[in-house]
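Asker: what's the 3D shape of this:
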Amino acid sequence: MERLALQKISTFVRSPPVFSSSDKVSALIGELRRLGAYEALVESGSKPKLITLLDLLKASDPERTSIGKIARAAVPISFEAPILEAADLMAMNEAWSLIVKRGDEVLGVISQLDLVSALSRHHLLQDVSCGEIMRSDPPRVSAEDKLSKARSIMRKKDLPYLPVVRDESLVGGLSIEDLVFNMLQPRESATRGDRGGGDSRIWSIPVKSVMDRSPIRVGRGHPASEALERMLSMKKNACMVEEASRLLGVITPRELISTLLRFKPEEEPRIYVLGLPEAGDFLELKTAEDKLARTFDRIFKRHKPIVEVVIDIKRKKIRGERALYRVSARIYFPGRILNVSAQGWYLSRVLDDLCRKLSRMRSRERRRPPRGAGLR
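Answerer: Take a look at the predicted model:
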C-alpha cells in the first residue's frame, strides 16, 4: 500500500464535463446523468470551481438556478503530487474531488472514486476489517421520514449516503444519486405528472418510495476488500456494516481512502511563544510553560491539521507593581487563521481562560459546515 500511496496522481487524472457558471442546473443534471458522473468543472474567471451532486441539492428550481450560484471553490493539487497528498487534501477539506494543475493550467480532476479504484487494482485491503474503517453510528433516516429530512441532513452534513432504518433495523439506503437523478429531473426528461425539482411537494414523499431496498451488507469482521469489490461490481458508493440486522456503521469511498493516510508522517505543529516573562519578572515561569505545553497536547493535537501556533504575551503595569497580562493566540490552519485572546492580572489564570476559549471556539469550528467542501 505504501507504494501506491507514493505513486504520482498524474496516472489518474480525468477530464470532467465542463460548464459555464451561467449555465443552468437542469442542463448539468442531464449531462451528469448521461455520463454517470459525480462532478463537473465550472469555468468562473481565473478561479475554476467544482460542482458535485451534493451541491445540486441547494437548487430549488433547476431550470432557473445558475450553476455559478451553487458551485464551490476548487481545491487544487499539483499533477506531480503523490496519491497520499491527494487523500490527505480530500480528508482535510472534506472534498469529493480536486482539480489537478500544472502551473496555472488545469489538467483535469481526481476524485475519491479514482483513489478507490486504485486501491481495488492493487488488492490492498485484505488485512483490514470493515469494523476498523467504518464510520460508526452514522446519521440515518427512517423509512417513513419525508425526503425533505434526508435532503436536509445530506446538505448540512455533506453526506452522500444515508442508511434507512425501521424500528432500529436496517431496511435500505438512500444515496445522493437517488435524490438528484430521481427528484431533480431536467425539463427535457420529465413528462407530465413526473417529479421535478421545482415542485416542493415532491420532498414530502416518504423515503421508502425512493430508497434502495437491497443495500450492500457486511459484518464487522469482513475484510474491507470484500466491501470494496462489492461496491465496485454493484456500482454503489456505500456499504452497510451490520450485526443481526442492527446498523453498526457505513463505509463510503471516504472511509476506504482513509487507509492511505496511515503512511502520512506525523508532524508536530510549530509553536512559538513571544514575550514570556523572565524568571526575575515572573516567579511562576515554569508553571506557565507547562500550562502551555499541556494546552497544546490536550486541545491542538486532537484537532488536526494545525500548521503553526503563535502565542504573544503582553503586559502593562497599571497599579504599582501589578501587571495586566494580555495573551493572544494565532493558530494557523491550511488556508485560514484562528485568533483567540484573554487578559487578566495573573498569567496562570489568563492562560486557563485562553484554554477554555480555545476549546469552545474549536468545538464550534468542528460543527460548522466546511467551506469549499465537496461530496464526501
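
Asker: C-alpha only now, for contacts and for neighbours.
Answerer: Noted.

Asker: which stretches of the stretch 251-376 of the chain form helices?
Answerer: With helices called from DSSP state H, counting those that start in this stretch, the stretch 251-376 of the chain shows them at 253-257, 285-298, 347-367.

Asker: mind putting those helices in TSV, distance to E105 and mean neighbour count included?
Answerer: Putting the helices of the stretch 251-376 of the chain into TSV (distance: least, CA to CA, whole Å; neighbours: other CA atoms under 10 Å) gives the following:
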stretch	distance to E105	mean neighbour count
helix 253-257	27	23
helix 285-298	40	14
helix 347-367	33	16
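
Asker: Next, format those as JSON lines and append distance to I337.
Answerer: Output for those, formatted as JSON lines (distance: least, CA to CA, whole Å):
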{"stretch": "helix 253-257", "distance to I337": "26"}
{"stretch": "helix 285-298", "distance to I337": "16"}
{"stretch": "helix 347-367", "distance to I337": "12"}
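
Asker: what's the distance between E308 and S20?
Answerer: Remark: distance between E308 and S20 (CA to CA, to the nearest Å) = 38 Å.

Asker: Over to L35?
Answerer: The separation that L35 has from S20, given CA to CA, amounts to 18 Å.

Asker: Those two - which one has more neighbours?
Answerer: Per other CA atoms under 10 Å, whichever of L35 and S20 has more neighbours is S20, with 16 against 11.

Asker: Surely that one touches K49?
Answerer: No. Using CA atoms under 8 Å, S20 is not in contact with K49; the gap is 9.9 Å.

Asker: Identify the contacts common to these two.
Answerer: Common contacts of S20 and K49 (CA atoms under 8 Å, 6 or more residues apart in numbering): V42, E43.

Asker: want to put them side by side, so please do this one too:
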Amino acid sequence: MEHVDVTRITLLLYDSQLKKTPYCRIGPNFKMLPDAESFRRLVDGRATGLVATLGRTGLSAIEIPYEALVRLRNYGYDHSILTVKKASAPVISVGNLTLGGTGKTPLVAWLAHWFAQHNKKPAIISRGYKAKTGQLSDEAAELKILLPTVPHYANKQRIIAAGEAVTKGSDVLLLDDGFQHRQISRDLNLITIDATDPFGCNRIFPRGLLREPLWGLKRADALVLTRTDQVSIKTRNEIQEQCFQFVGSHDKPWIETEHRPSNLRLVDGTTQPLKTLQDKRILSLSAIGNPGAFHRTLTTLGHEPVATLTFPDHHTYTTDDIHRISEETESVGAEIIVTTLKDLVKLPLASVRNRPLCALEIGIQFQTGLQDLEYLLNKIP
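Answerer: Presented below is the predicted three-dimensional model:
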C-alpha cells in the first residue's frame, strides 16, 4: 500500500521546524524525513512543541484508515479469501513487524551459511526495494558481499523470483523481509524483534512504526530477539512476556541474539581488525532504519564517535552529500569515517579528505534458542 500524500505533507510540515539541512520536497522523489531518527522522535513523543503535537494528531487520524486496510488484508489471507501461491522449493521467511532495521540481514546471512553447510543450495528472494532496473537493492548489495556464492533474485512478485531460483538449481529459498508478503506460502516463518525498539511505539504507521498490529505475531513459527546486548535482562524478559501475550502461548521458540562486529571492511574488499579504531576520532555515518542502534554498537565497542551524520533509510548519496560528509569530517577533525555495510556499497570512496572510509561488518551470535532454531531448520524437507 502506498502512503498517502497527507502523510507526506504532515511530515514535511514537521520537518520544516528541524534545524537540519532540508532533504525533502513534494514531488516524485519526495523523502519522508531527513533521517529515520527524526521520525522516531516525532512518533515516540521526544519531539515537543506545537508543530510536533499537531503532526502527531494528523498522523493519528491517518493511522485509523491505514490500520483498517491492513486488518482487512490480513483477514483476507487468514480466511483464504486472498490467494496464496506455493513455490516448488521450501521457503523460509525472515521479517519483522516494525519499520526500520531489526537485524534481518545478519540472520538471513546466517541461514544461508547454515543451509550451505548442510548440503543445500540456498537462494535469497526479495522485493528489491528501491532498486533501479538492473541494479541491486541496498540489502541485496550488502548480502552479495557477505554471501558472494549465494544467488539473489529480486522481483516485486516474489513467486516469480522463486520460480527463477528453482529453475537455476536452488533447493531452499530465503524470503528476505517476507513477513507481510503473504502471497507466497512459507514452510517456516521467522520474525525478528529489535530489543532496543521492539514494538514501534505501539502504534501503527504513520503514527508509529508498526507495519501491522501486534496480533500478527501469531503467524510466526519462532521469534528472534535481536540486539539483546543493548538492553537489560529485565527488559528482555518484559519484551518476551508482552510478545507471548499476543502469540497466545509459550510453545513457540524464543531465540535471543546479539549483533557482534567482526571486522572493518574497506571499499576495495579488504578487511582490517576492529583495533584499527583504537584511539581514533570517529565520524559515524549511516542511512539506515535504526541509526541509534548503529551508534550504540560503536559505543559498546568503546569507541564514542566525535560526530554523527544520518540520512534517510535507503538514501542514495549525491555529490552534495559527499561534500557535506567531507565538510563534517574536516570540521570535527575525524581521523576515520565508520559506516554500515549497506552504506559502503553506495559510497565508492576509499577515503574522505584522506581519512579512510570503512564499514563495520556485523555478524549474529546466538545467546539462547539456537537448538530450537536448528530443530526447525532440520525439519525443512
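
Asker: I'd like the TM-score for the two structures, please.
Answerer: Here the TM-score for the pair of chains, by TM-score structural alignment, normalised by the length of structure 1, is 0.24; 160 aligned residues with a CA RMSD of 7.3 Å.

Asker: re the thing from before, of the helices of the stretch 251-376 of structure 1, which is nearest S225 of structure 1?
Answerer: helix 253-257 (9.2 Å; CA to CA).

Asker: any idea which helix or strand comes after the longest helix anywhere in structure 2?
Answerer: Ranked by residue count under DSSP state H, the longest helix found in structure 2 is helix 50-78. Sequence order places strand 91-95 as the next helix or strand after helix 50-78 of structure 2, per DSSP states H and E.

Asker: pretty sure V172 of structure 2 is in contact with P122, am I right?
Answerer: Yes. Taking CA under 8 Å as the definition, V172 of structure 2 is a contact partner of P122 at 4.8 Å.

Asker: could you show me where the helices are in structure 2, in order?
Answerer: Using DSSP H, helices in structure 2 cover 5-15, 36-43, 50-78, 104-117, 138-146, 158-167, 233-247, 291-300, 319-332, 341-344, 370-378.

Asker: Comparing these, which comes out most buried?
Answerer: helix 341-344 (a mean of 25; mean count of other CA atoms under 10 Å).

Asker: Which parts of the stretch 51-200 of structure 1 are helices?
Answerer: 53-56, 83-93, 112-122, 130-133, 147-157, 176-183.

Asker: Which other helices and strands does the fifth one contact?
Answerer: Judged by 3 or more CA pairs under 8 Å, 6 or more residues apart in numbering; DSSP states H and E, the packing partners of helix 147-157 of structure 1 are helix 53-56, strand 161-166.

Asker: Next one: the nearest residue to E142 of structure 2 once chain neighbours are set aside from A161 of structure 2, what distance?
Answerer: Once flanking residues are discounted, E142 of structure 2 sits nearest to K342: 5.3 Å by CA to CA, 6 or more residues apart in numbering. Taking CA to CA as the measure, K342 of structure 2 falls 22 Å from A161 of structure 2.

Asker: Next, please give the residue ranges for the strands of the stretch 151-300 of structure 2.
Answerer: Taking DSSP state E, counting those that start in this stretch to define them, one finds strands in the stretch 151-300 of structure 2 at 152-154, 172-176, 188-194, 222-226, 254-266, 271-272, 282-286.

Asker: Now the ones you listed in a markdown table, please, with extra columns for mean neighbour count and distance to S93 of structure 2.
Answerer: Below are these laid out as a markdown table (neighbours: other CA atoms under 10 Å; distance: least, CA to CA, whole Å):
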| stretch | mean neighbour count | distance to S93 of structure 2 |
| --- | --- | --- |
| strand 152-154 | 23 | 14 |
| strand 172-176 | 26 | 4 |
| strand 188-194 | 24 | 5 |
| strand 222-226 | 26 | 11 |
| strand 254-266 | 20 | 16 |
| strand 271-272 | 15 | 30 |
| strand 282-286 | 24 | 26 |
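
Asker: closest one to R71 of structure 2 among the ones you listed?
Answerer: Nearest of the strands of the stretch 151-300 of structure 2 (CA to CA): strand 188-194, 18.5 Å.

Asker: so that closest one versus helix 104-117, what angle?
Answerer: 140 degrees (axes from the mean of the first three to the mean of the last three CA atoms, to 10 degrees).

Asker: who does strand 188-194 of structure 2 touch, helix- and strand-wise?
Answerer: strand 91-95, strand 222-226.

Asker: how big is the angle separating the first one from helix 158-167?
Answerer: Calculated by the same axes, to 10 degrees, strand 91-95 of structure 2 forms an angle of 130 degrees with helix 158-167.

Asker: Also the last one?
Answerer: For strand 222-226 of structure 2 against helix 158-167, the angle between stretch directions is 90 degrees (the same axes, to 10 degrees).

Asker: In terms of secondary structure, what does strand 222-226 of structure 2 contact?
Answerer: Partner elements for strand 222-226 of structure 2 (3+ CA pairs under 8 Å, 6+ apart): strand 188-194, strand 254-266.

Asker: Distance to I322 of structure 2 added to the ones you listed, as a markdown table?
Answerer: Output for those, formatted as a markdown table (distance: least, CA to CA, whole Å):
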| stretch | distance to I322 of structure 2 |
| --- | --- |
| strand 188-194 | 30 |
| strand 254-266 | 17 |
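
Asker: among the ones you listed, which is nearest V70 of structure 2?
Answerer: Using CA to CA, the nearest of those to V70 of structure 2 is strand 188-194, at 17.9 Å.

Asker: quick one: that closest one to strand 172-176, angle?
Answerer: Using the same axes, to 10 degrees: strand 188-194 of structure 2 against strand 172-176 is 30 degrees.

Asker: Noted, bye for now.
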